[in-house]
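In: Sequence first, predicted coordinates after that:
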Amino acid sequence: MAHEQNEHVQDTQSEQIDSSENVEQAGSVTVEDLKEQISKLEESLKLEKARAANAVYEAEKVKERLVREAENAKKFALEKFAKGLLESVDNLERAILASGEEKSPLLEGVELTLKSLITTLEKHEIAAVDTENGFNADLHQAVGIDPNAKSGEIGNVLQKGYTLSGRLLRPAMVTVGQ
């Protein structure tokens, strides 16, 4: 674009030189010639102002796009790491379920560790997928049919799903009613 502008400026300058040579060749400068030259220069100025405004607009759009892409890259850079942590969350939840009704210091430690891990995940915008408000194919993965659940309702959650900054990280594996 800068090359085009340079060519246009050179063309305008050569037109000005040509018109000034024509005026010199005519021997006298008429008012009409000067008015014509002024109007050409004004049109050239308008064109250059429009090009400059367009260049500024394009630069702002590129800047906004780069900022948006950088923000998305920051948000979702944790995706692989977060998926790895979800396995730990699953294992801690399984350990709590396997302990049954028996309360012990070990169980309390596992519960506190799980709570701490979930709090850390929430700080980084990692949240569990809602499984209370019915089946949603965008958030849940149906892996079986639950004969005791109503149609479109989630019967059993086999594995929790999670989102990262509103984007699905892992779907919830559920059974649904028929």
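Out: All right, it came through fine.
In: drop to CA atoms for contacts and neighbour counts, all remaining ones
Out: OK.
In: so the most centrally placed residue in the chain is in which element?
Out: What sits nearest the mean C-alpha location of the chain, by CA atoms, centre = their mean, is Asn72, with 4.7 Å. Under the criterion DSSP states H and E, the helix or strand holding Asn72 is helix 31-76.
In: Can you give the distance of that helix from its chain's centre?
Out: Helix 31-76 sits 26 Å away from the centroid of its parent chain (CA atoms, centre = their mean, to the nearest Å).
In: A further structure is provided below for comparison with the first:
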Amino acid sequence: MNETPNPAAHPDAAAAAAPETQAAAPAPAPTLEEQLAALQAKLTEANDSFLRAKAEAENTRRRAEEEVSKARKFAVEAFAESLLPVKDSLEAALAIQNATNEQLLEGTNATLRQLSAALERNKVLAINPPAGTKFDPHQHQAISVVPAEQDANTVVTVLQRGYLIADRVLRPALVTVAAPK
């Protein structure tokens, strides 16, 4: 005999069937006012995030501008600081009233060494090509072309040293160049 179980007859079966019925009931749809309030809250949150991001970007831009301004303003500070001993040496030399030629020569050489060291520390390097070096118009300035017993378009003599600063020509070397044969 096929009997359909009666939930009322079995209390455990009725309790097990009840949660399914409760879970199967659809949740009530949010009202338009609730949807509007949720969207307004999201808008307020997004607007707040936007304003914070905008303020952070503005602060970053302002800090970067200040750093660039300070870098420009104090760029020569290290260079000037390395030249101060050279100035001190020259002033000390002028303060000596009865210096001998030997003393003047010795002081001048010491001051030149100080100046050369200061320039090297600040990446100012001399352009002093040896004789026979191929003429480079980017680093050399030809003053004259002279007949010489070497290849044409090569440096014969350096009349004045040139200088580089960080691989950029500050002043080209003044040179004489060998004439074509």
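Out: Done, it's in. The model shown is predicted, which means the values in this text are computed figures rather than measured ones.
In: picking up where we left off before, list the helices and strands the helix or strand that the helix holding Asn72 of the first structure is followed by packs on?
Out: For helix 31-76 of the first structure, the succeeding helix or strand toward the C-terminus, using DSSP H and E, is helix 79-99. If you count contacts as 3 or more CA pairs under 8 Å, 6 or more residues apart in numbering; DSSP states H and E, helix 79-99 of the first structure packs onto helix 105-123, strand 167-170.
In: and the ones you listed as JSON lines, adding distance to Gly155 of the first structure and mean neighbour count?
Out: Shown next, in JSON lines, are these (distance: least, CA to CA, whole Å; neighbours: other CA atoms under 10 Å):
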{"stretch": "helix 105-123", "distance to Gly155 of the first structure": "24", "mean neighbour count": "14"}
{"stretch": "strand 167-170", "distance to Gly155 of the first structure": "19", "mean neighbour count": "18"}
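In: closest one to Gln25 of the first structure among these?
Out: Nearest to Gln25 of the first structure among those is strand 167-170 (73.6 Å), distances taken as CA to CA.
In: Could you name the helices and strands sitting against that closest one?
Out: Applying 3+ CA pairs under 8 Å, 6+ apart, we find strand 167-170 of the first structure packed against helix 79-99, strand 162-164.
In: Comparing the last one with the second structure, how large is the average distance?
Out: This points to strand 162-164 of the first structure. For strand 162-164 of the first structure, the mean distance to aligned residues of the second structure following superposition is 4.4 Å (mean CA distance after the TM-score superposition for the first structure).
In: ok, now stretch 56-73 of the first structure?
Out: In the superposition with the second structure, the average deviation recorded for stretch 56-73 of the first structure is 2.3 Å (mean CA distance after the TM-score superposition for the first structure).
In: Highest mean neighbour count out of the helices and strands packed on strand 167-170 of the first structure?
Out: Using mean count of other CA atoms under 10 Å, the stretch among these with the largest mean neighbour count is strand 162-164, at a mean of 21.
In: for the helix or strand that Gly155 of the first structure is a member of, which positions count as buried?
Out: Secondary structure from DSSP H and E places Gly155 of the first structure in strand 154-159. Going by neighbour count (16 or more other CA atoms under 10 Å), the buried part of strand 154-159 of the first structure is Ile154, Gly155, Asn156, Val157.
In: ok, of those residues, which one's closest to Pro147 of the first structure?
Out: Checking those against Pro147 of the first structure by CA to CA gives Gly155 as the nearest, at 8.3 Å.
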